[in-house]
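Engineer: Model the following, please.
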Amino acid sequence: MFRRAFRSILAHKARFLLPTLGVVLGVAFVVGSLLYGDAVKTSVARAQARAQADVAVEVQPSLLATPLGDDVVQQLHAVPGVAQARPLADGYAFLVGKDGAIVGRSERAGGVSYDPGRYPLSAGQAPTGRDQIALDEFTAERAGYQVGDQVRVIVNGAAHQVKVTGVFAAEDPRLAGGGTLVAFDLKTASAQFSPTRGGYTAVDLVAAPGVSQDAIAASVRATLPPTFDAETGASLNSAPSDDKLTDILLLFAAVALFVAIFLVANMFTMLAAARARENALLRAVGASRRYVLRSVLAEAAVLGVIATVLGYVLGIGAALLLNRGFSVVNGPDVPLQVFSAGALAAALGVGVGVTMIAAYVPARRAAATPPIAALRAGLAPTAKSLRRRNIIGVVVCLLGAAITAAGIETQELIYLGAPLLVLGLIVLTPWLSLGLTKLLRGPLTRLSGMRGTLAVENTRRNPRRTAATAATLMIGLSVCAAVTVGIASVAAKDAKETETGDKADISVTAIAFSELNSGTTADIAKVPGVSAVSPLTPVSIKLEEDKFLNLTAVDPGSAKDFLPLTVKEGSLDKLADGIAVSTATAQRYDLEVGSEVSGPIQVLGAADQAVSLPVVAIYDAPQSADQKALISVQRAPEAATPQTILVKAAPGQDPAALRKQIQQTLANPVLTVQTKAEAAEAASSEAESFLNILYALLSVSVLIGALGVVNTMTMSTLERVREIGLLRAVGLGRKQVGSVLRWESVIIAALGAGIGLIAGCALGAVGVLSQKGVSLVVPWTQLGVFVLMTVAIGILASLWPARTAARTPILTAIHTDTE
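Structural biologist: You can find the predicted model right below:
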């Protein structure tokens, strides 16, 4: 049976080529995602393990406000089984490059206390004093710094001019994720990074020979109060379980494989029709239905194995590309293991599974061929009624539409209703194709004469085949349209709110994981042309054990002048004596004017005095303003630092010119200074970048869909060689034959694009309407690009079949047996 399958595949190489390529692309997507994800996790875990190879237990305060000083270090050193207690201090330190920008990823900009055991020097000497640092080798190379250079480092929002005294080797999870390491001496690091300023952020314990990590951890917990956490080295060095990037990549790979199922199913359906007489002969000489079924599934299995092997090889290349692409943004390449048992098992399951699932229904139809069919010279498959399929499609569509519509109020329902709606449309596509092609007949006949009529009738001849081919494009384009509408609508809302809603002319914001220096507000206020400034400081009130109310501390006197708030109840004039909350926050916490909010005020987990404050106002605010609740800045803890500073320009002062003056005054690359227009443009640019990433991920699905159109046109041309020869014999020229095939291809592609874009826009609209305060925006330009892309796919898909058909000699074509 498998020998026959191999012979069949070799005999029909051209027919199997494109479907196999579709599965290969899907398998490669899966393998590349898994290999790269495994490499990242392994690299991070290995870096963590090597960085803390001798650490048995790490002790940290459970609350940032808990002091961890020399007294605690002495207690830990006295714990039985501890050979060494090694204090350390780390936090965020941003290295400024020669171009004035931050080196590496800001969220992984590590500042550490230098430890010769963990960071062995490769050049220079260890840092001593506040004006000296050491850099890791990769950061020094990337930034172009060497021992003796004067550089700028930003810590706690303040820029410091320091000297590079050493370069060290390091394997650290932050470097694996594209970060940097800036090392200070222990005294300097503890003064900068410890919340208690002078203490430590953690203490690493080294075990004496023969003492287990668990035993030391238990002793530490018995020695120290519960305000300290003790974590074993094994727990610290375990591989990260959260792998969102791999999950996202696999989600798009699943979409591509779903499209590939239609491509393979269409190929086996057409192949079964072409080999109907062959299957009938097998039945006539004694082969059972089960044998025919198994023989077709054997072909699918062989095809799946071939696709798996090729897909795995291509997946290695995809993983290398991902590795190189992310290394440009993140940092050094991660070590890639080209063989992974998990990735190979997934590739086999996906490659063989997809082809066999796709081939099962065509195989059953092939097995049902009656033996008497072998006596017929030309066997045309009987077209089955679409009635049952249409009923099922309508029911699934209505159910999906109802659930999706309900998602406007309950957003989670969209994730259930949208797939059902798309599935229903796929089931209904044969019926929809008949109706839509009927509408196209008149315009195409007027535009292209008999060639247009022939093209329309050929697509109507087998609506199931047309539908299966169109579905390969429909799925990818529907997802593209949905995300385009959704992101365009949200981006337009954010840009509009930023440009028209904000009362401030300029905003100064610290990048992620940085902060504004305490003197930044005063520096901005001194800039000529500044009318007023208002710092916004994030704090929180701990209501219960795991329940917090996040607030923004503001100057009560300037809140109304700077923030785009519409007071619904109460008054902001009383903010000095209480808190104000947004309508959404009031609903979430069941608050109203007069309600008491009690608990300790916190900054990044560091608790301050407990308060009990009444709600004095409830307001509406734009979502982009992110002002969920307000409190007077006078009540913020001393450790609180602003995250944003709002600036108003003096009357007649150009905001753009003032922005440049502020930027020059601050000269701090961790601060983003923007006018309202620039902030709106940045929001749009961010949305566009996100869309481009999604398009790149969806391009595999669209490519497989295009292969589906090429495959259908190619196999359809091979089936109709004699028919095309007869058309040539009665006067249809080569160019006219090519024109007919091009129109067929464009019609099929247009069907898939039309249904997909309409469905995608509808789903995107529902998603937009489920978001409070977001208005629907239809990005006609992007949708127009999709339409042009579809026409191009249709034309390109017809080139090879049209060329083949046009070059076939008339007499050869007439005498061809299409079986």
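Engineer: make it CA atoms for all contacts and neighbour counts henceforth
Structural biologist: Noted.
Engineer: residues making contact with stretch 241-248?
Structural biologist: Stretch 241-248 is contacted from outside by 33-34, 36-37, 41, using Cα atoms under 8 Å, 6 or more residues apart in numbering.
Engineer: Moving C-terminal from the longest helix seen in the chain, which element do we reach first?
Structural biologist: Counting by DSSP state H, the longest helix found in the chain is helix 676-719. Tracing the chain past helix 676-719, the next element assigned as helix or strand by DSSP states H and E is helix 721-729.
Engineer: okay, the angle between the next helix-or-strand element following that following helix and helix 676-719?
Structural biologist: For helix 721-729, the following helix or strand on the C-terminal side (DSSP H and E) is helix 734-769. Counting by axes from the mean of the first three to the mean of the last three Cα atoms, to 10 degrees, helix 734-769 lies at 140 degrees to helix 676-719.
Engineer: structure for this one too, so we can compare:
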Amino acid sequence: MRRATLRSLLAHKLRLALSAVAIVLGVAFVAGTMIFTDTLDRTFTALFQSTASDVGVTAEAGFDAGVDGTAGTRPVPAELAQRIRGVEGVAAAEGYVQAEGVYLLTADGQVLDTGGAPGIGASWITDPELSLGELTEGRAPERAGEVALDSGSAAEAGYTVGDRVTLLTPGPRVDATVVGVFTFGEDGGLAGASLTAFDLATAQDLTGAGDGYTGIQVLAADDVTDAELRDRVAAVVGDGYDVQTAQQQADEQSAALEEGLSFITVLLTAFAVIALFVGSFIILNTFSMLVAQRSRELALLRALGASRGQVTRSVLVEAAVLGVVGATLGLAGGFGIATGLRALFGTFGLTLDGDLVLSAGTVVWSYAVGVVVTLLAAWVPARRAARTPPVAAMREDHVAVERSLRRRTVVGAVLAAGAAVTLVGSAVAEDGGNAPALVGVGALALVLAAVALSPVAARPFARALGALLPRLAGTAGRLARDNAQRNPRRTAATASALMVGLTLVTGFGVLGASANASVDALVDDALRADYVVSTAVGQPFTPEVADRLRGLDEVAAVLQERFTQVQLDGQAVFAAAVDAATLDRGLTLEYLSGSSDGLAGRGVLVDETTAEARGWEVGDTVEAVSAGGQRAQLTVGGVYAANQAVGSVVVSLETDAALGGPALDRYVHVVLAEGTDAAAGRAAIESVVESYPVVSLKDRDEFAGEQKGQVDQVLLLINALLVLSVVIAVLGIVNTLAMSVLERTREIGLLRAVGMTRRQLRRTVRLEAVLISVYGSVLGLGLGLVLGVSLTRALAEQGITELVVPGGRLVGFLVLGALIGVVAAAWPARRAARMQVLDAIATA
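Structural biologist: Below you'll find the model as predicted:
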């Protein structure tokens, strides 16, 4: 049996290779995802571990604010460092100041491009045992007007010791002299961020920390463990502070980062599953047809004494070899995908230094996934081969009995009913946060229902659509229609691979069109200002921009908008902080009760959904706790209709400052003075904005275009990944048609013998491919519409308020499906036409 299995593998190399491609692509996604995430973890874990002191002291957080960066922190008093120095076992202790929003300008006045990574400013720690940086040139900054730059930023901007540089900070612009260049941590990598070091006093002034610190770093004496010193320091500093060892600091930062970037792993893993799912149809088709073609051979083996188990194992061994080969090539392809992902995220500011990480877990999972998926797909054909009676299979006129579709119909109907219930449930779910998950479950059930039911619908669809073919292509059209109807299971399995890809492409196409329409509606309905000043990557910037804009004669009002994270009555929410005096001039809120005057004092405005969920009314008092632990009693001053421009909660800038929020703006909305010429007003505003290269000025249309551009970028990435599933589907159609041609070799010979031309034969194969691909496209478009509409409704609370079905794009997808059939049929059609007539007739 081993020799027979090996000979079978060698005899069907090309057919198996086409199936192996599906495994290669699926495993490549699995391996690429794991390699990339392992590299990501290695980069940041090494960074956190190399920068953590033996013991760190920071102000205790009021609640877990994650890695969003919008929450302020409470400063640590300077006197605490002196108390810590007196603790037994402390070799050194020094406070430090650190803040985001510090950007280095290049020699031509542009912001040094970090691709969206933060620009960090920090005080230089003078104790070399505690310092996070190691000077490679010059010295440390000692006074105002002096800075040190990280080596990566200095090299990229072309600065060396002695050069004059300009920095944008949360406070004023700073002109300083570069006195030192340093590397950060053990390998000098900052994962794309830039770091500028100041002397302590300057850093405190620029960040508004007063005489306090962001935290205190503590060095342990040689005879004291980190855990022992942590306990001693904690006893001295008392409540209200987090005291952690180096390992605890690194673990906490790594966990927060992992949670913040978990969407990367989820997204890539989802595409790996899709690729493998689509690929399984190809493998199933391949082995089904191989078994059918080898029925006499397998029956002869049974007649010679081979057991059912041996026949089954023979087919599964072929599948296992295919899985191992595919997994090996997929693992190599995973390096390519991981390399591409590293380059892609590097453009977003997430720079991963060092080599890619290949762990034992990645290798094990790659082979496990590749082999298991292949074996599962080959299991049904293997069992079918073993169950065929030897004598019946060896008969010249043996025809496999087509099994009933009743069971598939029942299973498909049950899945379809479950999908309908789940999708309807997502539309009426009171908790909007669960609606997308319900849509995901319902969509999966719907796709599985379509896979189960597609053989049932394949034959009537081919009959209905194929009715046109005899009129258009004569005998070739009639034969193409009959061939598509001959084996509805095979037709359905081939079409299902394309169906899955187009379902997702269509669904996200509807979601993207709806999101863009929602952005336009939001700008039209909520944005009252004439211009918006913001960064392209959502980074905060200095309020100095707003202060200078207020001084322009051409400007009537300036609305600053910030975002912060706060806990209200025990539940964390994102809040917009705005200038209460100009809120109604820059934005339009539909007040259901109260007004913007409710922001006075310690007022808070909430949207209708939040008010109903919490049972709040105007005049109620709620307790607010910031991430830094600051507390305040807020009074509900108004309730407004849902508005994505401000989110669910609005507080004043003064309240945000009292809660420790950073004094950094995200948006500045500008209203021109009445009677001001638009061109003159824009020129005046640009004269201010151009001094701050980190921000840009947009009118209403430009602002909407920028927001839609971000949506389009995400969808472009998703669709680029989904294209791979369509590529696999094309390979599936090629595979099925090639094997179908081989399966019908004698039939093709007879047709040629009775007068069919090569051109007619090629046309027959092409039309059959078009029927199959159009069937898959129609199913995919239908399911995609359901998915897109359901997703749009489920994300209504996240701002997708408009539903748009891009009809032109859907027609394009249908045409694309037909073209896929034509392209996929090119090689099988050519191969069929080149068969020698007599050899084909003589084939057994």
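Engineer: quick one: TM-score?
Structural biologist: After superposition, the two chains reach a TM-score of 0.93 (TM-score structural alignment, normalised by the length of structure 1), with 808 aligned residues with a Cα RMSD of 2.5 Å.
Engineer: coming back round to it: which of the contacts of stretch 241-248 of structure 1 fall in helices?
Structural biologist: Filtering those for helices - DSSP H - leaves 33-34, 36-37, 41.
Engineer: Using TSV, lay out those residues together with neighbour count and distance to residue 75 of structure 1.
Structural biologist: Shown next, in TSV, are those (neighbours: other Cα atoms under 10 Å; distance: Cα to Cα, whole Å):
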residue	neighbour count	distance to residue 75 of structure 1
33	25	47
34	25	45
36	26	44
37	22	41
41	20	35
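Engineer: Redo those as JSON lines? Include distance to residue 779 of structure 1.
Structural biologist: Putting these into JSON lines (distance: Cα to Cα, whole Å) gives the following:
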{"residue": "33", "distance to residue 779 of structure 1": "31"}
{"residue": "34", "distance to residue 779 of structure 1": "34"}
{"residue": "36", "distance to residue 779 of structure 1": "34"}
{"residue": "37", "distance to residue 779 of structure 1": "34"}
{"residue": "41", "distance to residue 779 of structure 1": "38"}
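Engineer: Now do the residue nearest in space to the middle of structure 1 against residue 625 of structure 1, distance only.
Structural biologist: With distances taken as Cα atoms, centre = their mean, structure 1 has residue 248 as the residue nearest its mean C-alpha position (5.2 Å). With the distance defined as Cα to Cα, to the nearest Å, residue 248 of structure 1 ends up 29 Å from residue 625 of structure 1.
Engineer: so where do the helices sit in the stretch 551-700 of structure 2?
Structural biologist: 583-586, 608-614, 653-658, 678-689, 700-743 (DSSP state H, counting those that start in this stretch).
Engineer: Show residues contacting the first one.
Structural biologist: Judged by Cα under 8 Å, 6+ apart, the contacts made with helix 583-586 of structure 2 from elsewhere in the structure are 527-529, 557-559, 596, 669-671.
Engineer: just those residues now: which is nearest residue 378 of structure 2?
Structural biologist: Residue 378 of structure 2 has its nearest neighbour among the contacts of helix 583-586 of structure 2 in residue 527, at 58.0 Å by Cα to Cα.
Engineer: Apart from its chain neighbours, what residue comes closest to the equivalent of that closest one over in structure 1?
Structural biologist: Under the alignment by TM-score structural alignment, residue 527 of structure 2 pairs with residue 502 in structure 1. Leaving aside its chain neighbours, residue 502 of structure 1 sits nearest to residue 564 (5.6 Å; criterion: Cα to Cα, 6 or more residues apart in numbering).
Engineer: Measure how buried the one you found is and give me the count.
Structural biologist: By other Cα atoms under 10 Å, 21 other residues sit near residue 564 of structure 1.
Engineer: surely it meets residue 500?
Structural biologist: No. Contact criterion Cα atoms under 8 Å: residue 564 of structure 1 and residue 500 do not qualify, at 9.4 Å.
Engineer: ok, residue 179 of structure 2 to residue 199 of structure 2 distance?
Structural biologist: Distance from residue 179 of structure 2 to residue 199 of structure 2, by Cα to Cα: 11 Å.
Engineer: list residues touching both of the two?
Structural biologist: 140-141, 146-147.
Engineer: Who wins on neighbours among these?
Structural biologist: Busiest of these [other Cα under 10 Å] is residue 147, holding 29 neighbours.
Engineer: Let's verify the alignment partner in structure 1 of it: helix, strand, or coil?
Structural biologist: Counting by TM-score structural alignment, residue 147 of structure 2 lines up with residue 133 in structure 1. Counting by DSSP: H, G, I helix; E, B strand; the rest coil, the backbone at residue 133 of structure 1 sits in strand.
Engineer: residues contacting residue 133 of structure 1?
Structural biologist: Residue 133 of structure 1 sits next to 126-127, 162-166, 182-185 when contact means Cα under 8 Å, 6+ apart.
Engineer: what's the answer for residue 138 of structure 2, then?
Structural biologist: Applying Cα under 8 Å, 6+ apart to residue 138 of structure 2 gives the contacts 161, 179-181.
Engineer: Residue 403 of structure 1 now?
Structural biologist: Residues counted as contacts of residue 403 of structure 1 (Cα under 8 Å, 6+ apart) are 413-414, 416-417.
Engineer: Nearest residue to the counterpart of residue 313 of structure 1 in structure 2 in space, please, no chain neighbours.
Structural biologist: Correspondence of residue 313 of structure 1 to structure 2, assessed by TM-score structural alignment: residue 332. Nearest residue to residue 332 of structure 2, sequence neighbours excluded (Cα to Cα, 6+ apart): residue 28, at 7.2 Å.
Engineer: now residue 833 of structure 2
Structural biologist: Once flanking residues are discounted, residue 833 of structure 2 sits nearest to residue 758: 4.9 Å by Cα to Cα, 6+ apart.
Engineer: Likewise for residue 723 of structure 1?
Structural biologist: Leaving aside its sequence neighbours, residue 723 of structure 1 sits nearest to residue 814 (Cα to Cα, 6+ apart; 7.3 Å).
Engineer: Tell me the residue in structure 2 aligned with that neighbour.
Structural biologist: Match for residue 814 of structure 1 (TM-score structural alignment): residue 841.
Engineer: and what of residue 230 of structure 1?
Structural biologist: By TM-score structural alignment, residue 230 of structure 1 lines up with residue 243.
Engineer: what's the average distance of the helix or strand harbouring that match to structure 1?
Structural biologist: Assessed by DSSP H and E, residue 243 of structure 2 sits inside strand 241-245. For strand 241-245 of structure 2, the mean deviation from structure 1 after alignment is 0.9 Å (mean Cα distance after the TM-score superposition for structure 1).
Engineer: Thanks again, I'm all set now.
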